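Student: I'll drop the sequence and a predicted model, then ask my questions.
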Amino acid sequence: MSQLGATITPEGIRFAAWSSAASRLWVSIFDERGNREIDRLELRSEGEGVHALFVAGLAAGTRYGFRADGDYAPERGLWFDPDKLLVDPYAVEIDRPYVCDDRLAARRGEGTDTAPLLSKAIAGALAEPLAALPPLFQPGGLVYEVPVRAFTMLHPDIPKQQRGTIAALAHPAVVEHLKKLGVGAVELMPVTASIDERHLPPLGLRNAWGYNPVTFMTLDPRLAPGGLAELRQTVAALREAGIGVILDLVFNHTGESDRFGPTLSLRGLDSRAYYRHWPDGSLANDTGTGNTVACDHPVVQEMVLDTLRHFVRHAGVDGFRFDLAPILGRVEGVFDTDAPLLRAVRNDPVLGDRVLIAEPWDIGPDGYQLGNFPPPFLEWNDRYRDDIRRFWRGDRGMIGALATRLAGSSDVFAKAGERTSRSVNFIAAHDGMALADIVAYEHKHNEANGEQNRDGHNENLSWNNGVEGEAGDEAIAKARFDDQCALLATLFASRGTIMLTAGDEFGRTQKGNNNAYAQDNEITWLDWAGRDQTLEHYASGLAAMRRAAPALSDTRFLTGEPRPGSEVPDVAWLTETGAPVDERSWQNPERHRLAMVLGGTGDGGCRLAVVVNGDRRACMFTLPEREGFFWGPAMETSAGAFDISQPVPGRTVVFMIERKVGPARIEENP
C-alpha cells in the first residue's frame, strides 16, 4: 500500500488517506496557528482505496486535516460529510488537545463546519530511526504501571512547569525511586491523544486515564508538550538507568463512540471499514465504549503495525500493553489465537522481540481469553488478583489457590507443552481499588463520578479492616498496614512477571473510588508528601530480596523435582509443622497457613522459604533442616527482624533463606 499520512520532501508534502467508500477526498491546509483554512485541495485516487496529492512548496509545520464526501446514511454505517474536518489517522503530532464539543456530532446538513472545533495535524519530519536495541525488560521482572499526569502532579522535587508530563519521568528523583523499587519497566498508561467522553464535561469532569483515543500515533500535547522528542529523550534517560518503557496502547475503540458520538477521523473516512458493524449497519460494541475497531481488516492491521513500529523506531520503547486485547484477535467477531494481526506482530522483524502484554478480556462474545494468547504474549492475570485478595480477606478453602498463584498459575498457562509462565501477577491496577483501599473499604465509593455510585465493579473482594473485637484508630491503622504488607509480600514472592501500580508501594488511596477514570484531581494524583514511608521502605526491601533470589523471578513452572545439576527439589509445600501438605490439608477449608520452600536460589544450592500465616493468630513454623545449613532471615518483616525460632505473627509473610554454616558457627555448634 502507498505510504499514508503526510510525507515531507524538499519540494513539498505528499498527503495520502485511505477510504474504500468515499467518492471524494480533500486535504484542508490551515494557517500557521491552525485557525483559518487557507486552501482545500482534492486528492486523486491512486487505486486500492488510496487517495493522494503532492502539494509543492509546503514544509514541516504545516497544519492540515482531511475531508471526505460520499453517501450519508448513519443507519448503514455511512457518515460522509465534507463539513467534518477529519484528523489524519497517520498524524504523529497535533496542534492542540482534543476537546469534546456537541457540535462535533452534528448531522450532515446542519451547517456545522467542525474545523474551528478540532485539532489540526502537524506535518513533521521525523528524526532518524534509533539503532535497534534489545528490550531491557525480561519476563519475571517488575512492571510499574504509571499514570503519567497523576504520578508527578504533586511531586515536590519536580519543577512545576514539568509536572504531569512525560519529561518528568526522567527527573533524578523519579529515577531514584524507580531504581529503589527494582523496576524493570515502567508501563505508561495511554500517552496518545485522547478525548473526553461526552457525558463528562457537563459534570465538570475530564478523562484522567486516556483510554479514549482518536488517533493512534499522536502523543497528547498535555502529556508531551515536547512531542515525540520528549518521549524519545525520556525513554533514553530511563534506559540509561536500566529501566525499560512499555506503552499502554488502545487499538480496540476510539473516542468517536456510538452513533451519537462525534465524527473526528476514522468514522468520516470510512466507518464501515475501520469499525466492526452488524449486518443491519449498527456498530458492534465489544468494548463497552460504543464502537469496536475492525482489527481483522487489512488496512486497520497495517495501521496498527505501523503505529507499533513507529514507537519502536522513533522512541525506542521496550514493548506494549494492549488494552482489551481480544479485539486484536477477533476475526469476523470471533477470537482466534492465531489471528492475522496477532501473528503479524509476533513475526514482524521490528516488533518480534518486543515485550507484548495482553489484557485478555473484552465484553464481547467469549471475551474472556485468559491463557489463550500465543507466546510470547504475557497476560494480565485477574485470577491471580482475585485469589490473592480472597486469601487475605480470609475466605475459606483458598490454600490450594494461593499455592497455584505463587507458583505461576500453571492451571492457566501450562498449555500445549509450555514450561514457563506468561502470567502478569498483580493485586491492584489503575482499574479498580488502590491496594490501600482494598483493606479499608468493603464497598466502592464512586460518588464523585456523578453516576450515583452505579459505575465500577460492585464486587471488589475487599474488606474494611476495622479489627473485629478491637477499638481505636491506632489498632485499625496497624491492621491495615499489616494487610498491605502481606499483599505486597505475596506479590513479590510470586513466580512470573509482577506488576505494581504507582503509589501502591506507599499507600496511595482513592478514598474507595474503584473507577477513577474521570478524576483528574487529588483523588488520583499521588500524594508524595503524605506517603507512607515505612510501607515504601518495606516494599523496597521486598524488591531487593526478589532481585537477590532468582528462584522468585524464575518463570519456569515448579515440578517438585530437582533441576538439572541440583539435588534440591525446586519446591516443597509444607504445613506449619514442616510436614508435606497432603491431599487432606489441601482440601481443608480452614487452612490459612503454608510454607513454600524453593530450591535454586543461586546461592550455593541454598533454599528460600516463603512462610505465609494468613490466620490472625501467631503460629510456630518448622522448616526442614539440612546438615551444614541454617535458616536465617532473607529480609526484615514489616515489624523488623525475625527469627524462625519465634512464632510467625498473624497476617504476615516471612522470608527465610538457608545459609551455609561457616567455620565460626561450626566451632560454636560442634
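Tutor: Arrived safely. Numbers count the residues shown, from 1 in each chain.

Student: when you work out contacts or count neighbours from here on, use the C-alpha atoms and nothing else.
Tutor: OK.

Student: number of nearby residues for Phe216?
Tutor: When counting by other Cα atoms under 10 Å, one arrives at 23 neighbours for Phe216.

Student: and it, what element?
Tutor: For Phe216, there is no helix or strand it lies in under DSSP states H and E.

Student: measure the nearest residue to Leu78 once chain neighbours are set aside to His297 for me?
Tutor: The shortest distance from Leu78 to any non-neighbouring residue, by Cα to Cα, 6 or more residues apart in numbering, is to Tyr72 (5.2 Å). With distances taken as Cα to Cα, to the nearest Å, Tyr72 is found 22 Å from His297.

Student: neighbour count: the two, which is higher?
Tutor: Neighbour tally, Tyr72 and His297, criterion other Cα under 10 Å: the higher count belongs to His297, 18 against 15.

Student: quick one: contacts for the more buried one?
Tutor: For His297, the contacting residues are Ala273, Tyr274, by Cα atoms under 8 Å, 6 or more residues apart in numbering.

Student: buried stuff in the helix or strand where Arg309 lies?
Tutor: Using DSSP H and E, Arg309 maps to helix 298-315. Neighbour counts over helix 298-315 (16 or more other Cα atoms under 10 Å) mark 299-301, 303-305, 307-315 as buried.

Student: can you work out which other helices and strands pack against it?
Tutor: helix 227-240, helix 340-347 (3 or more Cα pairs under 8 Å, 6 or more residues apart in numbering; DSSP states H and E).

Student: most tightly packed of the ones you listed?
Tutor: helix 227-240 (a mean of 20; mean count of other Cα atoms under 10 Å).

Student: now do the strands in the stretch 501-650 of the chain.
Tutor: 571-574, 593-598, 608-613, 629-633 (DSSP state E, counting those that start in this stretch).

Student: circling back: double-check the residue nearest to Leu78 against Arg267; I have them as touching.
Tutor: No: with contact defined as Cα atoms under 8 Å, Tyr72 does not reach Arg267; the gap is 11.4 Å.

Student: another one to put next to it:
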Amino acid sequence: ATVDEDNVTEGYNWGYDPEQYFVPEGSYASHPEDPYSRLIDLRKMVAAFHKEGIRIVMDVVFNHVYEHKTSVFERVVPNYFFRYEKNGAISNRSFCGNDVATERAMARKLIVDACVYYVKEFGVDGFRFDIMGLMDLETMKVIQQEVLAIKPNFMFYGEGWQMGDESDHDFKCASFSQAFDLNGYGFFNDWYRDIIRGKSNEYDQTPRGYLLNSQSHLEAFKYAYKGSSFEQYVTRRFIDPHQSINYVECHDNGTLYDKLETALPEEGISERFERLKMINAAVLASYGVPFIHMGQELGLSKKNHQNTYRAGDDLNKMDYKLLDERFSLFSYHADAIKLRRSLSFLHELDLDKIEQSVSFEDLENNAVKISYDLSAYSSEYKDFIIYINPSLETLYDDLDEYHQILFASGGNVLSSQTFVRHVMIKARSFLILILK
C-alpha cells in the first residue's frame, strides 16, 4: 500500500504493507496499470528461475494489513478479522498498527486459500512468513498440510519471534515456544546470529560474538554449531537442525560487513574480508539450514544504516560492480557452497548420529578444533577436521599422521595437494583437513 506502482522512485518502501493477499506486488510488473500484467510477469519470472534450477521462496505477510480501519476485511465484517487486547484496544504486537486474527475460521481460510493459490497458480517453492510468531499454530499446520499435498518438497520458514505475552491468548502462537509442535517449519535462529557475530540493534552494533573474537562465547558456539538442538549450554531450541535457519545477516539491520566495521574498528579491510570468509564458512559448516543474504559474500555495505526499509536503492541495491572488484571472494564462497553440498554428513538431522560423530577441542586463544568420526557414514574420509581461529594470533596443532588440506580461507576445494602434520592455523581463518 505504501508503494506507488506507477512511480516507483517516489516513496520507496519494501512493501510490508499488504492490502489484498491474493494480489502480487505491482511495482515490479512491466505494466502495473494492467491487472493481468503482474500475474503473467510473476508466472514468467518463476518459470525462468525454475529453468535455471533455482527455486523460489515467497515472502508472505499475513500477520497484519496496512490499515485496519480502511481494510476491506474490516468493512465487510467489522471487529472480526483483527485482534483486540483485553482493554478493547486494537492489538498492535506487530508494531504495524494491527494484528490479523489468524485463529478465526474465515481469516484462517482466507490465508490458507492464498497460500494454495500461489503454489498452484504461480509454482512457488517455499514461504517465508513475516512475524510468524503472531500467527496461530493451527493455521500454520493447515497451511503445511494443504500445500504439501500439492508440492511435497515445499519449504516453510519464518520469523518465530515471541511478540508479547502469549498467555493472553486462548490459542498457541507459531513462535519459538512452539517449535517442537511445528515439525517441518524453520525459524530464523537469532541465537545463532548473536552467538556467532554478537548482538545488534538499531542503536548499538558494538557487541562481539564468538567469531568476532569474543572471549566468552565458545561454549555457546558449540551449541549453535550443532543446530541449537541439544541441551548444551542453554535450553534445546529445536526438534533437530532442520528447524534452525543459521544466519548472520538478512534484510533487516546492517550487513555483516557493517557489523565487522563497527565492532572491530581496529581491523582494516583485508582483515575484515578474512573474518567475513571465516564466518560464512562456519555458517555453511554448521548443522541446520545455512542462509546467505545476497551481497553478504562480497562484503556489501549499507553504510551502517540499520533500518533501510524505506532508504532507497542507493543503500538496498546489490552492487554488481563488487562482483568484478572482489571476484576472489565470490569464488571462495562458491567453493564453500559446493563443498557443503558434497558432504552429506553436514546435512545430518539424526541427533544421535550428530552426538556420536562430532567432538570439539578447545585450542589456545579461544580457537576450536572440530573433529568428525565418520564411521557411521559411507565416507571416503578416515579423518575430517575443521579448525576455526577467530583470534589475532597464528596457532599450531600437531597431528599423528599427515592430512591433506581440503579447504582453507584462501580457497580451493578438492584441488590442494598440500599435506601437513604440523598444522598452522592463521588468525581469522577457517581450515579443513582430511585423511583418506
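Tutor: Yes, it's here. This one's a predicted model, so the numbers in the text were calculated from it and none came from an experiment.

Student: ok, back up a step: to Phe492 of the first structure, which of the helices and strands packed on helix 298-315 of the first structure lies closest?
Tutor: The closest of these to Phe492 of the first structure is helix 227-240. By Cα to Cα, the value is 22.4 Å.

Student: read off where the closest one ends up in the second structure.
Tutor: Aligned by TM-score structural alignment, helix 227-240 of the first structure falls on residues 38-51 of the second structure.

Student: possible to save the strands of the stretch 501-650 of the first structure as JSON lines with distance to Asp643 of the first structure?
Tutor: Converted to JSON lines, these look like this (distance: least, Cα to Cα, whole Å):
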{"stretch": "strand 571-574", "distance to Asp643 of the first structure": "18"}
{"stretch": "strand 593-598", "distance to Asp643 of the first structure": "15"}
{"stretch": "strand 608-613", "distance to Asp643 of the first structure": "12"}
{"stretch": "strand 629-633", "distance to Asp643 of the first structure": "6"}
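
Student: okay if I get the helices and strands packed on helix 298-315 of the first structure as a markdown table plus distance to Ala193 of the first structure?
Tutor: Converted to a markdown table, these look like this (distance: least, Cα to Cα, whole Å):
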| stretch | distance to Ala193 of the first structure |
| --- | --- |
| helix 227-240 | 11 |
| helix 340-347 | 23 |
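
Student: please identify which of these is closest to Ala150 of the first structure.
Tutor: If you check each of these against Ala150 of the first structure by Cα to Cα, helix 227-240 wins as the nearest, at 17.0 Å.

Student: mean per-residue distance, whichever helix or strand comes after the closest one versus the second structure.
Tutor: In the C-terminal direction, the helix or strand that comes right after helix 227-240 of the first structure (DSSP H and E) is strand 244-249. Mean deviation of strand 244-249 of the first structure relative to the second structure after superposition (mean Cα distance after the TM-score superposition for the first structure): 0.9 Å.

Student: from the contact counts, what lies against strand 244-249 of the first structure?
Tutor: Short answer (3+ Cα pairs under 8 Å, 6+ apart): strand 244-249 of the first structure packs on strand 185-188, helix 227-240, strand 319-322.

Student: apply 7 Å and report the result again.
Tutor: For strand 244-249 of the first structure, the contact count by 3 or more Cα pairs under 7 Å, 6 or more residues apart in numbering; DSSP states H and E identifies strand 185-188, strand 319-322 as packing neighbours.

Student: most tightly surrounded among the ones you listed?
Tutor: strand 185-188 (a mean of 25).

Student: so where is it in the second structure?
Tutor: Counting by TM-score structural alignment, strand 185-188 of the first structure falls onto no part of the second structure.

Student: helices or strands up against that strand?
Tutor: strand 142-146, strand 244-249.

Student: the second structure: matching residues for whatever helix or strand comes next after the first one?
Tutor: Counting by DSSP H and E, the next helix or strand C-terminal to strand 142-146 of the first structure is helix 148-152. Applying TM-score structural alignment, one finds that helix 148-152 of the first structure aligns to no residue range of the second structure.

Student: circling back to that earlier point, so how far does the helix holding Arg309 of the first structure sit from its counterpart in the second structure?
Tutor: Averaged out, helix 298-315 of the first structure is 0.5 Å away (mean Cα distance after the TM-score superposition for the first structure).

Student: matching residues in the second structure for that helix?
Tutor: The aligned range for helix 298-315 of the first structure is 105-122, by TM-score structural alignment.

Student: list of residues touching that stretch?
Tutor: Stretch 105-122 of the second structure is contacted from outside by Tyr21, Phe22, Arg43, Val46, Phe81, Ala101, Thr102, Val124, Thr139, Ile143, Val147, using Cα atoms under 7 Å, 6 or more residues apart in numbering.

Student: could you rerun that using 6 Å?
Tutor: Applying Cα atoms under 6 Å, 6 or more residues apart in numbering, the external contacts of stretch 105-122 of the second structure come out as Phe22, Arg43, Thr102, Thr139, Ile143, Val147.

Student: residue in the second structure matching Trp510 of the first structure?
Tutor: In this structure residue 510 of the first structure is Gln, not Trp. Aligned by TM-score structural alignment, Gln510 of the first structure pairs with Lys302 of the second structure.
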